[in-house]
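> Here is a sequence together with a model predicted from it:
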Amino acid sequence: MSSSTDIAARRRAFRQLHETGCFVIPNPWDVGSAKYLEKLGFQALATTSSGVAWRHGKADGQMTVDEVLVHLREMAEATNLPVNADFEGGHAQDAEGVARNVRRAIDTGVAGISIEDSTGDANAPLRDVATSVQRMRAARRAIDESGTETMLVGRAENFIVGRPDLDDAIARLKAYSEAGADCLYAPGVKTREQIEAVVKAVAPKPVNLLIGFPTELTLADAKALGVRRISVGGALARSAWGGFMRTAQQIAGEGRFDGFAQAASGLELNQLMRGG
């Protein structure tokens, strides 16, 4: 169990990471993957709603708030690193519910909380801006009342819910910034022009860039574009699933076991989990 002093120090360090430069904040899906990413030297981690849902045999968006809070606590306690919570839409229909759940998320020890504006309804995938701003303000109020340095991340989901309108996404991000978001995030923007436009629009506040796909963009490229942090969403979990699925399909379909050539070393994994 982390002490309140440890948690406060992580939150302070997390804020400082956003002040200059650009860092990668990868997304583990369980305690073991979090431990490995810490061993590799990353400075912060972020949860992934899709990755943890698949871990529990559910689709993204099907986790209950209580299940998510259990996961956030175990992730915050798994490593010595700050953890940003993918908290979806706050797991509530109204602003007061968002505030209530954000307070509960803060209590898990996370260093940042992301709130998005998607609805889960394919016919109307985005909440209107006024409603989304109200919810962001509620999250901001909950953090302020907690007396902690927990960061609030405002997400405009246009590009991943089938509404790839850059102007609308930017307008939303600017509104979320004014409502108190500390960091802004439009998952799904990919081109240099899109990224530059988002960075310029919300400056001087930091921007998170999602890279969960093959791309020629590097960390150095993102830094040059003004991005402060890069997350990978469910891509690491999908990569793990990809290896598992290919090997399992080969066994089932061909009776072959070649896929195990790419398997991790059991000795190495045991050493990692023992803290070696």
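Thanks, I have the structure now.

> use CA for all of it now, contacts and neighbours both
Noted.

> hey, where'd the strands end up in this protein?
Taking DSSP state E to define them, one finds strands in the chain at 23-24, 45-46, 83-86, 112-116, 151-155, 183-185, 207-210, 229-231.

> Relative to Q93, which of those is closest?
Q93 lies closest, by Cα to Cα, to one member of the strands of the chain: strand 112-116, at 12.5 Å.

> for comparison:
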Amino acid sequence: MNIDSRERAERFAELHREGCFLLPNAWDVGSARVLESAGFPAVATTSAGVAFSLGRPDHDFHEEKDQDARVDRDTMIRRVGEIAGELGVPLSADLEDGYGEAPGTVAETVAMALAAGAAGGNIEDFTGDRARPLYDESLAVDRIRAARAAVDAAGEPFVLVGRTDVLLVGGSLEECVRRANAYLAAGADCAFVPGAADAETIGTLVRELDGPLNVVMGLTGNALALDDLRALGVRRVTVGGSIARAMYRQLLDVARELKEQGTFSYAAGQIAQADLNDLFRQS
């Protein structure tokens, strides 16, 4: 990690120490640069957005025959490196489940993300297997512990996030709290609980967790605003693949207008070529 990358990573770690910040999710260099230009202090990747940009499905429940459709680790890390290399703000990487079950594989993935210039990354306990949607808790803890060891071995600042998908697969809040705290105890710097979207659930998590909480908004146009989340004690807010999905919604609408109506009204809302050129010329 060079001096500039280390300084960005240190700034990213500092963001997690107090207050609440919004960390929007990009999927390529262009989207990341747009978010940076809006003034966000850091940007994250979205595995869903990266997958969609490659014409692939996101990591989800799958059949064995669908495994080859998933974006592989090398492709994802390459995209992380492309984005990190073009940003002046820190980048956090969505590392899904670490691209393998074994703790050693997770450690390799985290080391690769560090080498690619990421200032942080999350490891989730979701397997994609309907028969066993989450990794066994003891194994999930070992995976976070291995990720922490990889960070420590590198000797560079890196915000490790332990993500539990308990709520997304219909599990209890009690299990969610237990897993998240176990991941924090194993070395995660922050806990990420997707599926926590109402004030009562989020408030309980803030009170019960032994570390900073990340929640994801934008999955359904949630009524809670950033000020509400800040008042609840949330430390970090991401938006997952929602920006990418909104962009693809617009693209699909444009395609339908062109094909079904043969009109071009969509062009009235486009960004001027000169404005985009100016934005992307900025260093």
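Right, received. Where do you want to start? Remember, predicted model here, so these are calculated numbers, not experimental data.

> returning to what we had before: mind checking which of the strands of the first structure is nearest G61 of the first structure?
Of all the strands of the first structure, strand 83-86 sits nearest to G61 of the first structure, with 11.1 Å by Cα to Cα.

> quick check: that closest one aligns to which part of the second structure?
With TM-score structural alignment applied, strand 83-86 of the first structure matches the range 91-94 in the second structure.

> out of the strands of the first structure, which comes closest to Q62 of the first structure?
Closest of the strands of the first structure to Q62 of the first structure is strand 83-86, at 13.6 Å (criterion: Cα to Cα).

> contact partners of the closest one?
44-49, 72, 75-76, 110-115 (Cα atoms under 8 Å, 6 or more residues apart in numbering).

> For the aligned residue in the second structure for W54 of the first structure, which non-adjacent residue is closest in space?
In the second structure, W54 of the first structure lines up with F52, judged by TM-score structural alignment. Distances taken as Cα to Cα, 6 or more residues apart in numbering place D58 nearest to F52 of the second structure, at 7.2 Å, with adjacent residues excluded.

> That neighbour and A51 touch, don't they?
Yes: look at D58 of the second structure against A51 with Cα atoms under 8 Å: they come within range, at 5.6 Å.

> any residues in contact with both of those two?
In contact with both D58 of the second structure and A51: R70, V71, using Cα under 8 Å, 6+ apart.

> The match of W54 of the first structure contacts H59, doesn't it?
No: the pair F52 of the second structure and H59 does not pass the contact test of Cα under 8 Å, sitting 10.8 Å apart.

> residue in the first structure matching S265 of the second structure?
Matched by TM-score structural alignment, S265 of the second structure corresponds to D258 in the first structure.

> The stretch 51-200 of the second structure: helices as residue ranges?
Secondary structure of the stretch 51-200 of the second structure (DSSP state H, counting those that start in this stretch): helices at 73-84, 103-115, 137-154, 173-185, 199-208.

> after superposition, how close is the fourth one to the first structure?
Going back to what we said before, that points to helix 173-185 of the second structure. When the first structure is overlaid, helix 173-185 of the second structure sits 0.9 Å from its aligned residues on average, using mean Cα distance after the TM-score superposition for the first structure.
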